[in-house]
Every structure is written in C-alpha cells, then in structure tokens.
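Visitor: Return a 3D structure for these sequence lines:
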Amino acid sequence: MTAAAPTPWLSLRGIHKRFGPTHALRGVDLDLVPGEALALIGENGAGKSTLVKTLTGVHAPDDGEILVEGRPCRFPRACDAQAAGIVAVHQETVMFEELTAAENIFIGRQPMRGTGPFQWIDWARMNREAQAALDRVGAGFAATTPVRQLSLAQRHLIEIARALSQDARVVILDEPTAALSQQEIREFYGLVRGLKAQGVAVLFITHKFDEVFAVCDRYVVLRDGASVGQGAIAEADEPSLVKLMAGRAIEHVYPPIADQRGEVVMRVAGLSHPTEFADVGFELRQGEILGFYGLIGAGRSEAMLALMGLKPEARGDVEVAGRRLDIRQPADAITAGLAYVPEERQRQGGILGFSVRHNISLAGLAGRGRCETPLSRGHWLSPAREESFAAGLIDRLRIRTADQHTPMSGLSGGNQQKVVIAKWLGLNPRIVILDEPTKGIDVGAKQAVYQLIAEMVAQGLAVILVSSELPEVMHLAHRVVVMKRGRAVAEFARGEADAEMLVAAASGLSLPPREASVAPVFHFRTELAA
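Guide: Presented below is the predicted three-dimensional model:
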C-alpha cells in the first residue's frame, strides 16, 4: 500500500508576475512541506528572487494562488508574510553591528513592560528569549554579544534564530553558504537538518549541487520564470538537474588550461600588515593561474587589497616586470598593470544604477590607465570613444544585455561579473586578480567565467585566483598557495594535492601518512601545524 503524500503547509498554484513587458514568473507551482527541505534551482534570471519576494509579501502575484494549509491567502505587505510564519534569510545579512545579538533578533518587536505611554523594554525577557532561540540553533555564543564581534556564519545563526523566535513555519535560505568556510558549511548542514527535525519547511536556494544533495528532499527547477521540473532528490542526479536548468547539457564545466607559463611578471616578498597578514610571498609567471585557498579570515583577500594599494598600512617588496613598486594607492597598481575584480561585485565591483557602458569605462577615466585609445578628448569624455570601447568589450566577453544603456542592475549575476571583468580588461593589464569570481552565479555562468579565465592566460595574462571553491582552484590553478591565519603555509603544484590535503593545510590539521608510491610532493612554508 502506497504511503499518503505529506500535506504541504504552503503551496503556490499557477503564480504569474509581470514587470511591464517582462514576464518574470509564468505559472509557477510548488509545495512546502513541514520537515522537508525543497531545493529551488535555476540559473540567474530564472525567477528565483521574484518568487521569494512573492512568498515574503514584497510583490503581489498578478495571477495564481498562495495557499496556507489549503486556504487561499494574500500577503499585501512583508509583515503579513512574517505574521503568517514565512521568514527569509538572505545571503547578505543586514544587521546593526553596534547592537547585541538579542537586540537584532527582536528589532522592531521588543517585549515591553508597563502600560500606555509608560512603557519600556523588558531587557531580561528579551535576552532570555533570544538566548533560547540561539540555543535552539546551536549558536554557542551569548545573546548579549555585540554583532560586530561575530563572524558571518554566526550572523546567519542570528537570522535563523530571529526566524524561529517568530514561530516561523517556512524558512527561506537564499544562498546561505556563499561566504562560509568548509567547516562552517558542514555546521550549517546540521542546522538545516535541525530545522527539518523541528517541523519547519525549508526552501533552500543555492547554485551548489553538493548542498542540494546533502540536505534537500525534493527539488523544483525554474527556467525563464516557469517550473520545468520537480521531483525527489533521491531520484535525481547533477547532469539531469543542470540540463533542466539550462535547457541543454553543460559538458566540461572546467575548460582545459594549457601550461604555457613564461617569464616571471610579478615577485612579492615579505608582504605584511600589522593585524591581517604577515610575510606573504610568491612569484607569478606570464600565462599562469596562481590559486589562493584558505578558510574565511585567512587573509587572502586582504593581501590582494594590499597589492592594489587599498591597505596603506601594509609593507613589503613588490616587483612587476622587474621594476620595484611602491604601491600606496590604486592608481599606482593600475598604472603598473594590475587589475582587481573584488568578491562583492555589486558593492565594490560596479555601480548598479549606472549603465553597462558607464561601468565598463569607469576604470579608464582616471587618465593613468593603460587604454590603447584614451576615452577623453582633452578634459572631456568622448561619448563616441566610450561607445566604441564598451561595444568592443561587450562583444569580446559575450555580455548579454539589451544595449549599452541597460543599467547594470538589470543584468544577471553572471553578466554583471563579466561587466566588472570587462572594465579591467579594457586597460590591457598584465596581472588580473580575481577574488571569488563565481560567487553567487549559476553553473552556466560559471562555465562562461572559467572559459574567460582560460582565454586570459592563453593571451599571456597572469591571473591570481582567490577562491573558497575547492574544485575551482584544483581544476584551474597551475599552483595553489594555502593561507591560514594571515600566513602562506603551503604551496602545491597542480595534481600534487587532493581536496583533503588542501583543507588540512588550511585548517592546520595533520593527515595520516600515505603510501610512498602515491604521496604527493609537499612544498611547506611555515606553521602548517600551528
């Protein structure tokens, strides 16, 4: 006898949403069941964000029904969705850093004492109830701890504790692990399983298939705003999900990277900062991809910022093309041929309200860049030159945009990343630093970025790849430098180390001895076991 299907707590039936001529959602159906995690899968621009905003009361659907326990329901405002028990935890945590964890959990709804105009916050009750919510998610820190002292992973726990303190029936996790270390991700898996065990329905949005298979029970795939597939995770595999997402099979996500390394283009020695990193050194060759791997807080991004003149307290010896540099501001690095694509593309890499054209030309406006054709005539920007400059890079990087005047905010995550990269490639750099270049983009966009990196090194550029994605650094980098607590502790050539060895080096763990015939060659630096 077949077991009855579980009863969903919340259902969407035939949801449509339009923004002018854009049909963002096209008849989407899904069910959220208590004690289950549903993976919402789709490429950038597939409609996932619009669906989340519809569930949380930010957008009202144009057609279709939202059913709560089988009854039609509408959420005119975000607070109405929260009152119904639907809470979203977003990738970017928004908190008041000077307030405590408890104050952030109860912001806007603090328990009060007294009556009428004579009311005050019941601090003891607030701290007590916040601590109970934090203990429920295994936070391990006090509710009275200021948020500024907490890591990104701990801030995510506050967000989830906030949801549970509101008796959430549905928790939406939107790219929750994008900035977490491997250990923090494993701990996060346990948290999701704990939510399921407590009868919470989880909507899990991620681009990482290992996460989907680790914690989710069912999946729904969106493509171009429509549901194109759903089913049980136990009956799915990665290739079939990718094909549903993209409408095609995506073979060979990682392109072949030839080893055609040339002369040394950059030498760094003794690069140090008073508080963030110490004695970082390496050589970088023409046509090489040098990977930097480490846990969150290892100092990788901070060292790269110093190379770009954004850490003025840093000191060290830096040579580019045999010439010693004194980099005190970004213009010094840019003039020497360095380019930097930051981890936070929307906050640091581009200006979302500016057009694609203006974003691409930004780096060439300072006058000290390396554009073959200046963008200005005298003291004035030449619109014709800017248009030609942007058109060439849009075509070269295959940026999908309606036209040059489209705001950067109107592009998918993958195309936004291409715009940020285009801004620098237009300056003909010698060295490109890519910091988490595929963070928050889907597998199809990742493939495009990887292909672009392969083309860069084939053309003789040198690339520094900072990444928390183990497969990324292992497949793309010719060499990988592992950092731990602000120091470079190990270096591996491609093929010399597996994922376990890289994680062990980054976390300071010791590995059991291996057979001599298969043991890789280690190039240890200092403090590997510290």
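Visitor: from here on, contacts and neighbour counts on C-alpha atoms
Guide: OK.
Visitor: May I see the buried residues of stretch 131-151?
Guide: By neighbour count, with 16 or more other CA atoms under 10 Å as the criterion, the buried positions of stretch 131-151 are 131-137, 139, 143, 146-147.
Visitor: could you dump those to CSV with secondary structure and distance to residue 57?
Guide: Compiled in CSV, the buried residues of stretch 131-151 are given as follows (DSSP: H, G, I helix; E, B strand; the rest coil; distance: CA to CA, whole Å):
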residue, secondary structure, distance to residue 57
131, helix, 28
132, helix, 28
133, helix, 24
134, helix, 26
135, helix, 29
136, helix, 27
137, coil, 26
139, coil, 29
143, coil, 29
146, strand, 30
147, helix, 27
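Visitor: middle-most residue in this protein, spatially?
Guide: A centroid search over the chain (CA atoms, centre = their mean) returns residue 439, at 3.3 Å, as the residue closest to the centre.
Visitor: What about the residue lying closest to it once chain neighbours are set aside, how many residues nearby?
Guide: Beyond its immediate neighbours in the sequence, the residue positioned closest to residue 439 (CA to CA, 6 or more residues apart in numbering) is residue 178, lying 6.5 Å away. Counted by other CA atoms under 10 Å, the residues lying close to residue 178 total 20.
Visitor: this one as well, want them side by side:
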Amino acid sequence: MIDNIKSKEGASPLIRFSGIGKSFGNVRALSEIDFDFMAGECVGIAGHNGAGKSTLMAVLAGVYTPTDGYIETGGIRTQHYDADAARRAGVRCVFQELSLCPNLSIAENMCVVHPRLRGRGWRKRASALMREKLEEIFPGNGLSGSELVSDLTLTQRQMVEIARAFTETDTLVRLVILDEPTSSLDAHTAEQLLDYVRKANARGVTCLLVTHMLGEIERVSDRVMVLRDGKLIRILPRENLTRDAIIQAMGQHVEVAHAPREHAVAGASVGAQAAASEYRWMVGPHRRTEINAARGEVIGFGGLAGQGQTDALLAIYDIAQRTARDSVAFVAGDRARDGVFPVWSIAQNLDVRWLGRGGIGADGAVDSQRKRSGWLIDFRAARSLVETWRTKIGIRGASMQANILSLSGGNQQKVLFARALASNAALILMDDPTRGVDIGTKREIYALVRAEAAKGRTFVWYTTENDELAYCDRTFVFRSSRVTRVLHASECTEEALLAASFEEQAA
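Guide: As a prediction, this is how the structure comes out:
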C-alpha cells in the first residue's frame, strides 16, 4: 500500500477511499485506490489519457458506484454512496465535458443544481448569486447572469460551470472537483482561477485539480496523485513536487516537457514565404484583418480567449469551402458540440471524412479514389486506415468498434485530430486541438504537425496554451477581433504575447 501522507497532522479525512475499484464489464478502470482527502488542501491528479482520472472523479462525485472497496465521509463508512450522498458531503464537480443546458439561461442553469432557488424572485436571486461568484473568481468577466448559454463562448461556459460549482445555497461546499478546468481558459483567466483555488483552500475548501497542465499542478497542489492504468502508483508531497518528478511518475520521459524552438521552418525563409503567401484571408469586423500563410507553414493564433480567434478560424473555413481551392479540414475544440458524432463508433468518427473525400491511406499516400467501387466501400482499406492512425496518434482504451463516448475526453480529441490528418486536406484549421490531451501525446502531435507541414500541408492553429505557440512559424496575436502583432517563432515569448494581447490597435 502507498504511504498516504496527510496534509494536516492529526486531522480526520474529509473523505476516505479504501480499496476502491471500478470495472465496466471486462474493462478494469480503477484498482485498489486508497486515499484520504483532507480539508483545506489542493490535490493534483496526474496521469496519461485513459489512466482513470475522470473515472476516479466520477466515483467521488457519486456518478459511478465503486465495484470494490468502500468510501467514508466524516469518519463514517457510507453504505450507499451516490450523487445525493456526495452532495450532502459537500462534493461538487466540474466535469471535463461541460454539463450546462444550452437552451437555458445562466440563471436557469443555476436552478438545475441548486433546487432551493425557487419561489417568487428566484431568477433575480440566481442571477445575483452567479454574478457575485463570477466576479469573485473571474474579476471583470462582464457576464450578468441572464445570458443564454448557447450564446456564450466556450471560455464563458467554462467560467459559468466553475462559478456554479463553488456557489452555496442549501449545503456548504467542502470539496470541489475541477476536471481540466483551464482547458478552455486563456492564461490570464486560468491564473485568476488558480488564485481563487488557493483562497478557497485557506477557507477550508478542498480542491481536486485534474489537469495535463503540469505547471498548474506544480504551482497550487499540496499533494499529487499519479495514476497509471487505473492504479494509484505514486503520491507526491509538496516538498518533492516538480514537473519532472510528475512526468517521471507518469512513466514518461522528462524531455517531453520542454518545447524546442529550433523546429521552425528555416527562420528567414518563412518571412520570405509570407511576403508571397499561398493563402490570404480577410477576417474580423468588416473583413479588415488580413491573415496570410505560406504552403507548409504553421500559423498560430494567440491572445486572450474570446478575442475573435475562433471566429477567424470559422471565417477562413467558410472562405476555403466557398473557393474550393484546396480541401480543408477543421479540428474542433468543443468536441462535444462540434466534434464527435456521439452515437457512432470510434472507427466511424475517424474515417467518416476519408469515406467521402479520400485521404491518407495506410501506406502514407494520398488516396483520391475514396476506396470505393461504385456504391461499395472497401472496408478492408477503411480498417487499415483506422488502425494506422490509431497507432500513430496513440488512441487507447476501448475497441475501435466501441462507441466514441466510451473513450476519455483526451482520447476523443485524438480521434478528431486523426480524422483531420487522415483526410486529403491541404489546409488544416485547429481550434485548441490539444484540450485534455496528456503531455506525452501532445509532443507526438507537435511532431506530426511539423512532419505534415514539411510535406506541404498548411496549419492554422488557435491555442490557449502559450507554450504551444513556440511550435508555430508565425503567431497572429488577437485583441477585440483584430490582429495587434505578428510574432515569429524566435519572438514568441510569454512577455511578448502578454504585451501584444493588451495592445489596443494593430501595429
């Protein structure tokens, strides 16, 4: 058994896991998890995609009943630990896949998880509670609480979900699970959340931070649980907590954490290519903002979240579709709404574009014949393509014939990425494509992007992780739907990005 170091000497655990296991049929998702969640601490949860992190959090939230072991709350063994028992224990959860109802307003979504908000004036009270909590966590967010959720950006929906979890109405909030909470937030907003987590800890609220952003875990965690293949393999205390230690415990190589900057396409030649770009698009308000790209160039979109980057990607996609100059593929950041086909299998989600338009076959060559003969599909070729890209991207977990939702969020994102790369698209647009993907796989994806760019494919890549912009040849920094500055790879430092993010007009 792993030594379970307590954060506060002599204190009783808020919640105790003893021998927790969870199986789904023949698939063993969790095995023999022993851990004490103490009051007022931040626990980081690390592990590769499919390691069991989200399953463990679902057990803690009462969504899944453990197959083995038992759970204690307040020192008492709970016979039937379900969602109601978890709520009575003060457990709240922000799941990786957001749970807001898009057809309801923010205030109405508050009532879904806070049933005490009823009676005359409930809408006004719900809006006031949400505004208060949003301002406490994300100062200057600009939301009133009356907006329709479907009208919000992905970043704003993430902020609302987080604020709703920390809001108190009927019972005190004692433990908040944050599953990839910053995956849709920019650096500034993520910083606000991490500051609030430490303030909540100081008030006695326990926070569980499940994230692939190892720098965030290193900064705010008192302890780190490292999971691998459904098992708790290491507990790292604060005094021994480094990014390299977390990566090594995950069973991956340390060097994956460090992004090289010498990868960019022949420095000076990129600037020369941009002058005679293969692509030019006019985007933004009144189509006054120009984005250009050379064939084989990797273009980044940076800046604070919600500044028009996704709108610019969608505008480029629309232009590319209408002009039909080159085939274009889009990797959606909001996979639940815009990416996966939820009733289809993993294989169907991956090869759907290839079946209709052709793509990159198992031998790496472009297949323009669509592997069809009349109305018949060459299923053998389709299976070969699926298995090739499953291996290349490292899709782990269920059979490729299983439903796409049987995969973890990170593995679902890999399927979307593989779908784009397996197509015959010369232009690939990516809207924060590595959300929820583990650090080792990210490095593999970066290498794939560079390799495909070397073959002449052009990438336009919006990311909320500033470190990823080091892999781009040039970065267009957005503010208020306009480009304030264009940074080459060697200039793309955190300081330069921050300065450009707050510039008022284009340079």
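Visitor: Need the TM-score from the superposition.
Guide: Structural agreement between the overlaid chains, expressed as a TM-score with TM-score structural alignment, normalised by the length of structure 2, amounts to 0.84; 480 aligned residues with a CA RMSD of 3.1 Å.
Visitor: Map the residue nearest to residue 439 of structure 1 across to structure 2 for me.
Guide: Counting by TM-score structural alignment, residue 178 of structure 1 corresponds to residue 183 in structure 2.
Visitor: ok so, going back, identify the residues contacting the residue nearest to residue 439 of structure 1.
Guide: Counting by CA atoms under 8 Å, 6 or more residues apart in numbering, residue 178 of structure 1 touches 91, 439-440.
Visitor: What residues of whatever helix or strand residue 320 of structure 2 lives in count as buried?
Guide: In the assignment (DSSP states H and E), residue 320 of structure 2 maps to helix 309-323. Applying a neighbour-count criterion of 16+ other CA under 10 Å, one finds 309-310, 312-317, 320 buried in helix 309-323 of structure 2.
Visitor: Could you do stretch 434-449 of structure 2 as well?
Guide: When neighbours are counted by 16+ other CA under 10 Å, the buried residues of stretch 434-449 of structure 2 are found to be 434-443, 445-446, 449.
Visitor: now that stretch, how far from the centre of its chain.
Guide: Between the mean C-alpha point of stretch 434-449 of structure 2 and the mean C-alpha point of its chain there is a distance of 12 Å (CA atoms, centre = their mean, to the nearest Å).
Visitor: So which bit of structure 1 is it matched to?
Guide: Following TM-score structural alignment, the partner segment of stretch 434-449 of structure 2 in structure 1 covers residues 438-453.
Visitor: still on that earlier bit, which is the succeeding secondary structure element to the helix holding residue 320 of structure 2?
Guide: With DSSP H and E, the next secondary element past helix 309-323 of structure 2 is strand 328-331.
Visitor: Remind me what that following strand packs against, helices and strands.
Guide: helix 309-323, helix 409-421, strand 427-431 (3 or more CA pairs under 8 Å, 6 or more residues apart in numbering; DSSP states H and E).
Visitor: how far apart are the last one and its match in structure 1?
Guide: In this case it means strand 427-431 of structure 2. Superposed on structure 1, strand 427-431 of structure 2 shows a mean distance to its aligned partners of 1.9 Å (mean CA distance after the TM-score superposition for structure 1).
Visitor: From the chain's centroid, how far away is the next helix or strand after that strand?
Guide: Once strand 427-431 of structure 2 ends, the next helix or strand along the chain (criterion: DSSP H and E) is helix 439-454. Per CA atoms, centre = their mean, the displacement of helix 439-454 of structure 2 from the mean C-alpha position of its chain is 17 Å.
Visitor: picking up where we left off before, can you tell me what sits against the helix holding residue 320 of structure 2?
Guide: The set of residues that contact helix 309-323 of structure 2 without belonging to it, under CA under 8 Å, 6+ apart, is 281, 283-284, 301-302, 326-328, 330, 429-431, 460, 462, 478, 481.
Visitor: Scan those residues and report the most crowded one.
Guide: Among the contacts of helix 309-323 of structure 2, residue 302 has the most neighbours (other CA under 10 Å), with 31 neighbours.
Visitor: And that residue, what's its match in structure 1?
Guide: Residue-level alignment of residue 302 of structure 2 against structure 1, with TM-score structural alignment as criterion, gives residue 293.
Visitor: Now do the SS call for that match.
Guide: strand (DSSP: H, G, I helix; E, B strand; the rest coil).
Visitor: Isn't residue 381 of structure 1 up against residue 367?
Guide: No. Using CA atoms under 8 Å, residue 381 of structure 1 is not in contact with residue 367; the gap is 10.8 Å.
Visitor: Name the nearest residue to residue 84 of structure 2, ignoring sequence neighbours.
Guide: With sequence-adjacent residues excluded and distances taken as CA to CA, 6+ apart, residue 84 of structure 2 is closest to residue 62, at 7.4 Å.
Visitor: how about whatever residue of structure 1 lines up with the one you found, what does it touch?
Guide: For residue 62 of structure 2, the aligned position in structure 1 is occupied by residue 57, per TM-score structural alignment. Listed by CA under 8 Å, 6+ apart, the contact set of residue 57 of structure 1 reads 75-81.
Visitor: I'd assumed residue 211 was in contact with residue 182 of structure 1.
Guide: No. Judged on CA under 8 Å, residue 182 of structure 1 makes no contact with residue 211 at a distance of 11.5 Å.
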